[in-house]
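A.B. asks: Build me a structure from this.
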Amino acid sequence: MTGTTKRIEVFRPGTFTPMSGASVTMTAEDLRGIAAAYDPAVYETPAVVGHPKTEDAAYGWAKAFSYDEASQRLVADVGDIAPAFGEAVAAKRYKNISLSLFAPGAPNNPKPGAWYPKHIGFLGAVAPAVSGLKPVSFATDDGALTFEFGDPANWLNEQQRPANSPTTEQTMTDAEKRQKELDAREAEVRKREALLQHDQNVAFAEGLIKEGKLIAASQPRVVALLDTLEAQPAAAAGTVSFAEGDAQITQSPADAVRAILADQPVVVSFGEFAGRQPAEAQATVSFASPDGRAVDATGLARLAKIEAWQKQNPGATFEQAVAAVS
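C.D. replies: So this is what the prediction gives:
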């Protein structure tokens, strides 16, 4: 025996017909369950040649199972490998892998209620002559199902799959392909809805600016805030509830922010203020009048107009300005 541990792909999702019994569909979730349920302390799965019925030699033992998400394969870490057997596998003398599984309701299942690997069978070559191997007993009525995997029995490089391994698309079941298409359509719909909502948020912020309720510099922050709130799933975003008079109002966080902004007073004024007077009428003159004398407001305003006309017409005399204003 040797302490070397090798990895090998032993199963994939799909619908298969075992050597005995009706067709069985195994999903990715089922294979993850096999990996999670495996416990070598309870039952250690042997690597054997062919399909033993009662007793045969074990050429290795599965130390762990895992589901490789990238390749969508159930992978076994096989240890205690007989050197001659390991060399035969590396030389591709075995054409196919066969995985035997205890059904969830099988009477001898080490983990009742779950699929559990009974043995890993290597098919297509004569068993190597190796002495001192531990024999394994197999009952013929233990309720196990044996599936031929179909791919060559190759030890895996730890960093990559064999070059002839099928692609993920090829290993997907029809149901998984349909689900992938549905997911892609839903993602495209969500993308279009997000773009439409963004345009609406931009229009809302621009409307606030036109009304004088928002300064232009704040528009990007308002739009980004609304985009973020709208992008959250309804379950995560929650709602905002409050009393308005005798009514109880419930809104989404995004709608609540819109309502708060829409209720803001005007903070920016555009154009002329109502009642604004011409510049010459706003001119003020400061002086001290003699005691007991009143200031003629009309004459003061006329004087301001005369001075303003002179400023606009440099070189004109005071008399010319008086005549022009009069």
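A.B. asks: make it CA atoms for all contacts and neighbour counts henceforth
C.D. replies: OK.
A.B. asks: Just to check, residue 62 is in contact with residue 77?
C.D. replies: Yes: Residue 62 is within contact range of residue 77, at 5.6 Å (criterion: Cα atoms under 8 Å).
A.B. asks: Give me the more crowded residue out of those two.
C.D. replies: Set side by side, residue 62 and residue 77 show more neighbours around residue 62, with 26 against 18, by other Cα atoms under 10 Å.
A.B. asks: With residue 121 as the reference, measure out to that one.
C.D. replies: 12 Å (Cα to Cα, to the nearest Å).
A.B. asks: cool, and residue 210?
C.D. replies: For residue 210 relative to residue 121 (Cα to Cα), the value is 76 Å.
A.B. asks: Just give me the residues shared between the contact sets of residue 62 and residue 121.
C.D. replies: Contact criterion Cα atoms under 8 Å, 6 or more residues apart in numbering; residues shared by residue 62 and residue 121: residue 47.
A.B. asks: To compare against the first, here's the next sequence to fold:
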Amino acid sequence: MRSIRWTVGTGLLPTALIGGTVAVTLAWRSRLPESLPNSGGVGDRPVVATIGVDTLAGVLLGAALAVWAVGLLVFASTRRHSGAGRHWLRLGAQVAVNAFAAAAATALLMLFAAALDAPTAADVRLSWSYLVAVTVLPMVAAVLFGLLAYLLAGTAPPASAGGGPAVPAPAAVAGPGAPERAAEAGPVLAAGADERLVWWEIRPLRLMLWTIGALALTGVLMAAVLVPLVGVTGWAGAAPTVTALAMLPFTSYRLTIDGEAVRVAVGPLRRRVPISAIAAAEPDHLALEDWLLRSIVRGANAPDVPLLPGPALALRLTDGSRRLVTCRDVPTAVAMVNTLRARRA
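C.D. replies: Next up, the predicted model:
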């Protein structure tokens, strides 16, 4: 099953993107002029210089093929690796290939669509709003196909026993500098009433990191290709890189549990559940498809956001509602919340 996912994500999906763009370009070729504006031609500005339709198609599609070839090389070179390392290398290549191919295909087809049935380059007129769309929509396509490539990769394989150094799990802390407690805890922690319990957890969001990397690479490559060809307006191709910089604050997930509240945050998205409002805590698991449905339907206004798929700490509130909180060591977190809640009862 995993090999099928890699075949679809690294082979069939880029083939569909690049091959579909080639097919549409060939079907439109008879309706396109010999050249397109590469300086001017936006709003009421006259066309100053032009670029050949075949040249533009060759550059953008050639760049997509080159990125794909690099991705296949990375994929093949990871055969010497094993486990999670190989998974993340292949995932990064797969996301980058599909994001760049989607951006290049969208930009090319939108430029061609604006020139359909125009006799010459001078007759091709772009509105400023269409120019903005040509800048933004390739970025959106890159994000969507990058996300699809990420989902096709699936989860990393579990680490084999003895295959690497053990990573210590987050633990409850009794006061500053106190030793970590064992992860295997019961329904409550064996802590004295005068002990201060604090839990914190910070983890990188790999999906966001790979998306940012794909966007940054897409913007740099598009600007490097378009600026020499179309002049100053080619810097619009750097928009994905600017977007990647704006997404940097969303690259980590933070969870804090103390005597006052359970707090979760991803960048500016923050949620707080007071301990006094919690009736009980229990373990749960949020499937990937359920997480996607929550995110699409409810968005950032959902009380569970920010939330990631996988093991979750379920909080049953005194008003009858239920909240989910992403957590690595759910059993210990459950015991800690129940202990803190019992103290306030």
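A.B. asks: List the TM-score for the superposed pair.
C.D. replies: Once superposed, the chains reach a TM-score of 0.18 (TM-score structural alignment, normalised by the length of structure 1), with 80 aligned residues with a Cα RMSD of 4.6 Å.
A.B. asks: Run through the strands of the stretch 1-150 of structure 2 in chain order.
C.D. replies: 35-39, 49-52 (DSSP state E, counting those that start in this stretch).
A.B. asks: and the ones you listed, which is most packed in?
C.D. replies: Neighbour counts (mean count of other Cα atoms under 10 Å) averaged over each of these peak at strand 35-39, with a mean of 23.
A.B. asks: elements contacting it?
C.D. replies: strand 49-52, helix 206-230 (3 or more Cα pairs under 8 Å, 6 or more residues apart in numbering; DSSP states H and E).
A.B. asks: Which strands or helices does the longest one pack on?
C.D. replies: Taking 3+ Cα pairs under 8 Å, 6+ apart as the contact definition, the neighbouring helices and strands of helix 206-230 of structure 2 are strand 35-39, strand 49-52, helix 83-114, helix 128-153, helix 239-246.
A.B. asks: Look at residue 14 of structure 2 and say how many residues are nearby.
C.D. replies: 24.
A.B. asks: Kindly report the same for residue 228 of structure 1.
C.D. replies: Counted with other Cα under 10 Å, residues neighbouring residue 228 of structure 1 total 12.
A.B. asks: Let me know the secondary structure of it.
C.D. replies: helix (DSSP: H, G, I helix; E, B strand; the rest coil).
A.B. asks: quick one: contacts for it?
C.D. replies: Under the criterion of Cα under 8 Å, 6+ apart, residue 228 of structure 1 has no neighbours.
A.B. asks: now do residue 221 of structure 2
C.D. replies: So residue 221 of structure 2 contacts nothing (Cα under 8 Å, 6+ apart).
A.B. asks: hang on, isn't residue 8 of structure 1 packed against residue 77?
C.D. replies: Yes: between residue 8 of structure 1 and residue 77 a contact is recorded at 6.7 Å, counting by Cα under 8 Å.
A.B. asks: what's the first-to-last distance across stretch 322-338 of structure 2?
C.D. replies: 15 Å.
A.B. asks: ok, which stretches of structure 1 are helices?
C.D. replies: With DSSP state H as the criterion, structure 1 has helices at 28-37, 83-90, 168-171, 174-210, 219-231, 234-237, 253-262, 297-312, 318-325.
A.B. asks: name the element the residue nearest to residue 322 of structure 2 when sequence neighbours are not counted belongs to?
C.D. replies: Spatial nearest neighbour of residue 322 of structure 2, chain neighbours left out: residue 316 (4.6 Å); criterion: Cα to Cα, 6 or more residues apart in numbering. In this structure, residue 316 of structure 2 sits in strand 310-317 according to DSSP states H and E.
A.B. asks: swap in residue 270 of structure 2?
C.D. replies: strand 269-274.
A.B. asks: For that strand, name the packing helices and strands.
C.D. replies: strand 261-266.
A.B. asks: can you rerun that using 10 Å?
C.D. replies: Secondary-structure packing of strand 269-274 of structure 2 (3 or more Cα pairs under 10 Å, 6 or more residues apart in numbering; DSSP states H and E): strand 252-257, strand 261-266, strand 310-317.
A.B. asks: Could I get the buried residue list for the last one?
C.D. replies: When you say that, I think you mean strand 310-317 of structure 2. 311, 312, 313, 314, 315, 316, 317 (16 or more other Cα atoms under 10 Å).
A.B. asks: and after that strand, which helix or strand comes next?
C.D. replies: Downstream of strand 310-317 of structure 2, the first helix or strand assigned by DSSP H and E is strand 322-326.
A.B. asks: Tell me what angle that following strand forms with strand 261-266.
C.D. replies: Going by axes from the mean of the first three to the mean of the last three Cα atoms, to 10 degrees, strand 322-326 of structure 2 is angled at 60 degrees with respect to strand 261-266.
A.B. asks: Helix or strand next in line after strand 322-326 of structure 2, which one?
C.D. replies: helix 330-344.
A.B. asks: Next, the buried residues of that next one.
C.D. replies: Those buried within helix 330-344 of structure 2 under the rule 16+ other Cα under 10 Å are 330, 331, 332, 333, 334, 335, 336, 337, 338, 339, 340, 341.
A.B. asks: what is the orientation angle of it with strand 269-274?
C.D. replies: Calculated by the same axes, to 10 degrees, helix 330-344 of structure 2 forms an angle of 50 degrees with strand 269-274.
A.B. asks: what is the orientation angle of helix 330-344 of structure 2 with strand 252-257?
C.D. replies: 40 degrees.
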